[in-house]
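J.: sequence unknown, structure follows:
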């Protein structure tokens, strides 16, 4: 205890120990005749007054230290330096298909989901940098933004050439990790590659409600147990959102049954604006993720054929390029998507009969099940993005039950006198011989107990 007190007294603040401070307090209290401490608050005021008006001597720096001082860099100077470095980036020959986010951001701004023009330009430059990292990249697009507690995650989605296949986890479907994602918390910093996820991680992510902290290496302490860190859960949620909300106009892609792949339709024309505002004009581009955490059904050899058939019936594989009209309706809505039209709905015809009518309206498709997943399009182009916490909308609407009907008052009961007579009868009924005998025996027993 004495050693700890000695350490406290010897602790320094601007070359003054606590012991010196107490000495100054005692001196001021003794010499200042006008000071009269009545309570602890007055003592604290004097202590603060001494601290604020004390002279702290700081030794002067030498000539070498003064001449070699570095210029102080303000935060805005560092930001401008990083921004200039990104603007001066010149991409080499890139074979990948890079999304023109700078142009598509105008569609997002019309419906209220866009970003600032400066951030859009920075994102466009980041897409070029990501596309130049690997020659096997076939396409790059801005996926969206995952909101977190500390810092949000910006996400970029990349698809690789089909000839190049990365090693997959042993219990995972190779088609599940078809999309590669890069994340960052600052657009001017480096991008981190998210790891691949396993089947067990995808299966466990369905039962976890977790708000991301902003630390990729944080352990997940949730129930059920999640085998991995926050970066694995982030990748799992991004894949779930992508496979459920990435849309494409009907007819843009075609599915080949022989190779079981999807390719572009050469003779495709973008539908008219009136057709884009219907659910029949949109299909799901990625495959459906089963409850197993895979794209294709895994037949466990340890299970019997009857059990496998029951599992297939409860979790069937969905057809590719399925229309969003066939999605399960969300609560009392007609479907799982909300369609809204922005801008002018008037159509203008061209000079020739073959020319498609010109329209300036913008169509918004917003998902009910995944709040923040939207698809915006016009007659020339479309974009799918996500801005949210990465959580599924599992909250059902609150419909309280109506109170029961007020019942009528019951009929009054007729009042009758009590069964006991209000007046004592004049003559009492005499006791019987048996009652007198039992009373006599009781009294004799009580008298005998008292004598004993």
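T.: That came through fine. Just so you know, these numbers come straight off a predicted model, no measurement behind them.
J.: CA atoms for contacts and neighbours, from now on please.
T.: Fine.
J.: The strand or helix carrying residue 49: which residues count as buried?
T.: According to DSSP states H and E, residue 49 maps onto helix 40-52. Buried positions in helix 40-52, judged by neighbour count with 16 or more other Cα atoms under 10 Å: 46-47.
J.: could you say what helices and strands that helix packs with?
T.: helix 18-31 (3 or more Cα pairs under 8 Å, 6 or more residues apart in numbering; DSSP states H and E).
J.: Helices of the stretch 151-300 of the chain, residue ranges please.
T.: Along the stretch 151-300 of the chain, the segments classed as helices by DSSP state H, counting those that start in this stretch run 199-205, 230-245, 273-276.
J.: Mind checking those for the one nearest to residue 78?
T.: Closest approach to residue 78 among the helices of the stretch 151-300 of the chain (Cα to Cα): helix 230-245, 28.1 Å.
J.: What number of residues are in the vicinity of residue 125?
T.: The local packing of residue 125 (other Cα atoms under 10 Å) involves 22 other residues.
J.: Equivalent analysis for the one 3 residues further on, please.
T.: The tally of other residues near residue 128 (other Cα under 10 Å) stands at 21.
J.: go on, the one 10 residues further on?
T.: By other Cα under 10 Å, the residues close to residue 138 number 17.
J.: Quick one: residues contacting it.
T.: With Cα atoms under 8 Å, 6 or more residues apart in numbering as the criterion, the residues that contact residue 138 are 95-97, 158-161.
J.: that older thread, can you say which of the helices of the stretch 151-300 of the chain is packed in most?
T.: helix 230-245 (a mean of 22; mean count of other Cα atoms under 10 Å).
J.: Just give me how far it sits from the chain centre.
T.: 11 Å (Cα atoms, centre = their mean, to the nearest Å).
J.: Return the distance of the host helix or strand of residue 438 from the chain's centre.
T.: In the assignment (DSSP H and E), residue 438 maps to helix 433-451. From the chain centre to the centre of helix 433-451 is a distance of 87 Å (Cα atoms, centre = their mean).
J.: So what touches it?
T.: Counting by Cα under 8 Å, 6+ apart, no residue sits against helix 433-451.
J.: out of the contacts of residue 138, who has the most neighbours?
T.: Most neighbours among the contacts of residue 138, by other Cα under 10 Å: residue 158, with 23 neighbours.
J.: In addition, the following structure is provided for comparison:
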């Protein structure tokens, strides 16, 4: 056997390594370390060389199935960074990067990258809106079983066409705002439909986690009149009505006392409150109308042809600018306030953070002339006990004797008797002439 043949045998691979390379490593170790008992410790030197060797896993093969979604995400995300040649006419976009600093004091953060992407997405979306909306604001995030809904909103420009005022409120009530949702900053924003009274009332009686599909059915009892996008809109209406709060004095009622407008003093800005003042619930107030038991913010319109009209129980407009410290009928304080930062780190510029006890995930942060509201949760209200579906309505009564017959005098000893079932053929017998034919 020649030297080359012997070398080829030693260079045969076994699990990515060869005996030739291993012997070379052992001999190099003997030469460099110069052990006194190289013959007796040869096996130990061989084991040490095997342990020191690092075997890298094979490189993964290129897969178009894995790179396809990444390329789609990159192409859709790149559109957010494209600067238009001309300034668009859209509506003012919210400064989410500024509000995010206050969100962090509330313990809410989407991460710097996600927040910046949302800021670009909102800006791009506002550029595409028409002039009917005054401004757009970020509302928060609804957590679902498959992806999450980012929510923003703007004031509804006009009432919907062919609106039934007895079943749905317009822009002066629960549909004051139009809400838009998206599941990703790179995805388009979708407008949610207007909410009806029945949807708000039914949403308050059920507890259901959202699926992440706006067109998904909502199996529940009592039956919900709509699909998931209607349930999402009803959830948002309830949360907004209960958790939209601002420092007292930020808003005031207009001359008619029907709407809320920003308050201003001689300098054009409301008087700011200190952090110590904002730690009291009485120094915060609701700046959105509350929803009554009928699913409305305003009273039902009176019928034109009804002279002696009596409004149903629970109807009536909610009070404007209710204080968070007032425990009115049907409402409780439901807020806990603390300074941020607190303790030894509290300064004159500290913020006050409000945490909703009724709606976990709803926060309000105020400091100086700035305040923000945000909600991050699953859309469910706090429940002290395990949820139990409501019982079905009472069974409808069966047929009974009419009142006229029941009040009639009945002869003594006579009782109504049920007629016997017919057991014979009631068809009359055929005549003789018909049989002959």
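T.: Received the coordinates, thanks. This structure is a prediction, so every number in the text was calculated from the model and none was measured.
J.: following the helix holding residue 49 of structure 1, which helix or strand comes up?
T.: As assigned by DSSP H and E, the chain's next helix or strand after helix 40-52 of structure 1 is helix 63-67.
J.: Which residue numbers in structure 2 does that following helix align to?
T.: Across structure 2, nothing matches helix 63-67 of structure 1 (TM-score structural alignment).
J.: Run the chain-centre distance for that helix.
T.: Chain-centre distance of helix 63-67 of structure 1: 52 Å, with Cα atoms, centre = their mean.
J.: ok, then the element right after that helix?
T.: helix 75-87.
J.: Which of the helices of the stretch 151-300 of structure 1 sits closest to residue 90 of structure 1?
T.: Ranking the helices of the stretch 151-300 of structure 1 by proximity to residue 90 of structure 1 (Cα to Cα) places helix 230-245 first, at 29.9 Å.
J.: residues in structure 2 aligned with the closest one?
T.: Aligning helix 230-245 of structure 1 against structure 2 (TM-score structural alignment) gives residues 228-243.
J.: so how far does the matching stretch sit from its counterpart in structure 1?
T.: Stretch 228-243 of structure 2 differs from its equivalent in structure 1 by a mean of 0.6 Å after superposition (mean Cα distance after the TM-score superposition for structure 1).
J.: Provide a list of residues in contact with the spatially most central residue of structure 2.
T.: Central residue of structure 2 (Cα atoms, centre = their mean): residue 142, 1.8 Å from the mean position. With contact taken as Cα under 8 Å, 6+ apart, residue 142 of structure 2 is in contact with 148-151, 375-379.
J.: Could you find the counterpart of it in structure 1?
T.: Per TM-score structural alignment, residue 142 of structure 2 is aligned with residue 146.
J.: Relative to residue 255 of structure 1, how far out is its match?
T.: Taking Cα to Cα, to the nearest Å as the measure, residue 146 of structure 1 falls 31 Å from residue 255 of structure 1.
J.: before we move on, the earlier item: buried residues in the helix holding residue 438 of structure 1, which are they?
T.: For helix 433-451 of structure 1, it's none, nothing buried (16+ other Cα under 10 Å).
J.: Check stretch 336-353 of structure 2 too.
T.: Those would be 337-340, 350-353, for stretch 336-353 of structure 2 by 16+ other Cα under 10 Å.
J.: Using a markdown table, please lay out those residues together with distance to residue 328 of structure 2.
T.: Putting the buried residues of stretch 336-353 of structure 2 into a markdown table (distance: Cα to Cα, whole Å) gives the following:
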| residue | distance to residue 328 of structure 2 |
| --- | --- |
| 337 | 20 |
| 338 | 23 |
| 339 | 26 |
| 340 | 29 |
| 350 | 30 |
| 351 | 27 |
| 352 | 24 |
| 353 | 23 |
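J.: Quick check, residue 208 of structure 1 in contact with residue 224.
T.: Yes. At 7.1 Å, residue 208 of structure 1 and residue 224 qualify as touching, with contact defined as Cα atoms under 8 Å.
J.: Between these two, point out the one with more neighbours.
T.: More neighbours surround residue 208 than the other of residue 208 of structure 1 and residue 224, with 16 against 11 (other Cα under 10 Å).
J.: Looking at structure 2, name the residue matched to that one.
T.: Aligned partner of residue 208 of structure 1 by TM-score structural alignment: residue 206.
J.: so which of the helices of the stretch 151-300 of structure 1 gets nearest residue 10 of structure 1?
T.: Using Cα to Cα, the helices of the stretch 151-300 of structure 1 put helix 230-245 closest to residue 10 of structure 1, at 44.7 Å.
J.: just checking, what packs against the closest one?
T.: Packed next to helix 230-245 of structure 1, using 3+ Cα pairs under 8 Å, 6+ apart, are helix 199-205, strand 282-284, strand 373-377.
J.: Output the contacting helices and strands for the first one.
T.: Right, the one you point to is helix 199-205 of structure 1. Against helix 199-205 of structure 1 (3+ Cα pairs under 8 Å, 6+ apart) you get helix 230-245.
J.: Give me the number of neighbouring residues for residue 5 of structure 2.
T.: The burial count for residue 5 of structure 2: 10, using other Cα under 10 Å.
J.: same question but for residue 72 of structure 2, I mixed them up
T.: For residue 72 of structure 2, the neighbour count with other Cα under 10 Å is 11.
J.: Same check on residue 228 of structure 1?
T.: Residue 228 of structure 1: 16 neighbours (other Cα under 10 Å).
J.: That one and residue 205 of structure 1, how far apart?
T.: Distance from residue 228 of structure 1 to residue 205 of structure 1, counting by Cα to Cα: 11 Å.
J.: try residue 81 of structure 1
T.: Residue 81 of structure 1 is 40 Å from residue 205 of structure 1, by Cα to Cα.
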